[in-house]
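Asker: Structure of the sequence below:
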Amino acid sequence: MKPAPSPMSDSAPATFRIGAVSLPAARLEGGLYVVATPIGNLGDVTLRALETLAGAALVACEDTRVTRRLLERYGIRTPLVAYHDHNAETMRPRLVEKLGQGAAVALVSDAGTPLVSDPGYKLVEAAIAAGHRVVPLPGASASLAALVAAGLPTDRFFFEGFLPPKPGARRNRIAELKAMPATLVLYETGPRLPESLADLADGLGPRPAAVCRELTKTFEEVRRAPLDALAAHYAAAGAPKGEIVLIVGPPDEEVASDADVDGALRRALATLSVKDAAAAVATATGRPKREVYARALALERADGD
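Answerer: The predicted model follows:
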């Protein structure tokens, strides 16, 4: 990684371009600048992001080909270095070393806000541990864009990211999420979307949901329907293409009473072990597994006395 000239030097100032207008880059102090970039439409980049990308000593990005398109659009010539899951262990100390030399390093992901489903948080952690400034530049986010387009409650939401790819682990995780009193925000790939929707419908019931695909791009689509209807649609239509965010509405506010839980446990314990009875009742009532298991143990001891 070759040293890049500092934007604070006395050399000719860096610039960026919007249309035919050339503008000066930001004169940055040393530090790690975490920069949100567009999730599709390159016009969604902020002015501050452009100033920072043009003024940084270098830009660390997941894929240099993706980020180069953004920089070329705005006439930015800042050097690019790749920083991703496959080279993070090697590149992270080198980037921290650059920070130690007083350089301004910009961190971007392929799209949206860095650190969400990428290795950026480890670089931020290392920069903080080394005593360097970390400066967030907010902007585009696929999860928030989908959340505001879905038409589902936004007062409380839980970002899950990607569900496990293996069916058994995915269903177990969905069972754990069932009682979460919040709108769920998930990422999914096109090939896995039909089976994930089927598992969500089986595990959560016909909750309202939205499949948000290719947001801000030419073929943007938001399909809103109950989970079972979405599962049926994509089972018939097949796997869609593009980037996908799945929003699932929260559970009904009704929570099973202690008496209801105890009654269900007594019926389940007649044929199941304590562990299996607790798991079944927790899934059916939406109550936490640990709490239901403790109640099952107490009931078994009381009935045995």
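Asker: Every contact and neighbour count from this point should use C-alpha atoms.
Answerer: Noted.
Asker: Report how many residues lie close to the closest residue in space to Leu53 that isn't next to it in sequence.
Answerer: Excluding the flanking residues, the one nearest Leu53 by Cα to Cα, 6 or more residues apart in numbering is Ala106, at 6.4 Å. Neighbour count for Ala106, taken as other Cα atoms under 10 Å: 27.
Asker: Wait, Ala106 touches Tyr33, no?
Answerer: Yes: taking contacts as Cα atoms under 8 Å, Ala106 lies within contact range of Tyr33: 4.6 Å.
Asker: any residues in contact with both of these two?
Answerer: Counting by Cα atoms under 8 Å, 6 or more residues apart in numbering, the contacts common to Ala106 and Tyr33 are Thr52.
Asker: separation between the residue nearest to Leu53 and Ile128?
Answerer: The spacing between Ala106 and Ile128, counted by Cα to Cα, to the nearest Å, is 15 Å.
Asker: Could you also give me the structure for this second sequence? I'd like to compare it with the first:
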Amino acid sequence: MSGRLYLVPTPIGNLEDITLRALKVLKEVDLILAEDTRTSKKLLSHYNIDTPMQSYHMFNEHKTLDGIILKIKAGAQLAIISDAGTPAISDPGFLLTRACIKEGFEVQCLPGATAFVPALVNSGLPSDRFVFEGFLPLKKGRQTRLKELAVEPRTVIIYESPHKLVKTLLQFQEYFGEDRLISISRELSKLYEETIRGSIAEVMDHFANIPPKGEFVIIVSGYKEKKK
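Answerer: Below is the predicted model:
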């Protein structure tokens, strides 16, 4: 009998933001694939889960894939978790999911935490139609992507790190214009959760005086063609 793969979302900050079903799965599977076992150990210890873990991250996912597939083929029940949020959303998980589907294994993704949903909803910007970009390209293709997003009519969602935030906002100002509405959320679900809303110019002024800290979700309003 073949095994199964569970993709299990984990809290993005507050450890209470995990479902009862997720805890049950993590306790019952044979092995947990963790992006960083040190980070995941804190979560598992908090809930008294002693399931064995194996490191599975972007630097080893290709070379460990075949061995993991063999485990599932032998009947093992596996769960994959990232450091925070839902696996395969700007985190490892896609390659393994695709391989399991190709092999005919059962794959289940549990509902749960992911950073961009609360950031989008509390932005106050249109949430009926949106495009998720994750992290923008670092170099090659970045300008091309920014030009495309500048005329994207849907709300745009982007992840950014603190040390690149100001540079990214300067590029937004250049490509989108300083009046485009934007919302930036950081430390979602944590003690110092904060959302800054306004025009790109206004948000730029804010971070010119306050150094960025934490992981950021940027929500940019869609392009609206000016009426003639």
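Asker: Leu71 of structure 1 maps to what in structure 2?
Answerer: Aligned counterpart of Leu71 of structure 1 in structure 2: Leu44 (TM-score structural alignment).
Asker: just Pro138 of structure 1 next, same as before
Answerer: Checking TM-score structural alignment: Pro138 of structure 1 goes with Pro111.
Asker: ok, longest helix in structure 1?
Answerer: Longest helix in structure 1, counting residues (DSSP state H): helix 289-304.
Asker: sorry, back to before: now for the match of Pro138 of structure 1: which residues touch it?
Answerer: 8-9.
Asker: tell me the secondary structure for it?
Answerer: Secondary structure state of Pro111 of structure 2, per DSSP: H, G, I helix; E, B strand; the rest coil, is coil.
Asker: Quick one: the helices in structure 1, in order.
Answerer: Using DSSP H, the helices of structure 1 run over 47-55, 64-73, 88-100, 120-129, 142-150, 167-177, 193-204, 227-237, 258-269, 274-285, 289-304.
Asker: can you put those helices in CSV and add distance to Cys212 of structure 1?
Answerer: As requested, the helices of structure 1 are arranged in CSV below (distance: least, Cα to Cα, whole Å):
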stretch, distance to Cys212 of structure 1
helix 47-55, 25
helix 64-73, 22
helix 88-100, 30
helix 120-129, 25
helix 142-150, 6
helix 167-177, 19
helix 193-204, 11
helix 227-237, 12
helix 258-269, 36
helix 274-285, 28
helix 289-304, 31
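Asker: Report how many residues lie close to Arg69 of structure 1.
Answerer: 12.
Asker: Revised request: answer the last question for Asp258 of structure 1.
Answerer: For Asp258 of structure 1, using other Cα under 10 Å, the count is 12.
Asker: Distance-wise, check it relative to Ala175 of structure 1.
Answerer: In terms of Cα to Cα, Asp258 of structure 1 sits 20 Å off from Ala175 of structure 1.
Asker: What of Val66 of structure 1?
Answerer: 37 Å.
Asker: Among the helices of structure 1, show me which one is buried the most.
Answerer: Of all the helices of structure 1, helix 47-55 carries the top mean neighbour count, a mean of 22, counting by mean count of other Cα atoms under 10 Å.
Asker: which bit of structure 2 covers that one?
Answerer: Per TM-score structural alignment, the counterpart of helix 47-55 of structure 1 in structure 2 is residues 20-28.
Asker: mean per-residue distance, the matching stretch to structure 1?
Answerer: Superposing on structure 1 and averaging over aligned pairs (mean Cα distance after the TM-score superposition for structure 1), stretch 20-28 of structure 2 comes out at 0.3 Å.
Asker: Also stretch 165-173 of structure 2?
Answerer: Counting by mean Cα distance after the TM-score superposition for structure 1, stretch 165-173 of structure 2 comes out at 0.7 Å.
Asker: neighbouring contacts of that stretch?
Answerer: Identification of contacts with stretch 165-173 of structure 2 by Cα under 8 Å, 6+ apart yields 146, 178, 200-201, 204, 207-208, 212, 216.
Asker: do the same with stretch 127-145 of structure 2
Answerer: Against stretch 127-145 of structure 2 from outside (Cα under 8 Å, 6+ apart): 89-90, 120-121, 154-160.
Asker: Of the residues you listed, which is the most crowded?
Answerer: Val156 (25 neighbours).
Asker: For it, what is the corresponding residue in structure 1?
Answerer: In structure 1, Val156 of structure 2 lands on Leu184 (TM-score structural alignment).
Asker: looking at it, its match is touching Pro251, isn't it?
Answerer: No: using Cα under 8 Å as the test, Leu184 of structure 1 is too far from Pro251 to be in contact (10.0 Å).
Asker: Distance from the longest helix of structure 1 to the middle of the chain?
Answerer: Relative to its parent chain, helix 289-304 of structure 1 has a centroid offset of 37 Å by Cα atoms, centre = their mean, to the nearest Å.
Asker: cool, and stretch 150-167 of structure 1?
Answerer: Counting by Cα atoms, centre = their mean, stretch 150-167 of structure 1 comes out at 9 Å from the chain centroid.
Asker: List the buried residues of that stretch.
Answerer: Buried residues in stretch 150-167 of structure 1, counted by 16 or more other Cα atoms under 10 Å: 150, 152, 154, 157-158, 161, 163.
Asker: from those, which ones fall inside strands?
Answerer: Members of these lying in strands (criterion: DSSP state E): 157-158, 161.
Asker: thinking again about what came up before, what do Leu184 and Pro251 of structure 1 both touch?
Answerer: Joint contacts of Leu184 of structure 1 and Pro251 (Cα under 8 Å, 6+ apart) do not exist.
Asker: before we move on, the earlier item: what sits against the match of Val156 of structure 2?
Answerer: Here Leu184 of structure 1 is in contact with 157-160, 247-250 (Cα under 8 Å, 6+ apart).
Asker: Show me what Phe16 of structure 1 aligns to in structure 2.
Answerer: Match for Phe16 of structure 1 (TM-score structural alignment): no aligned residue.
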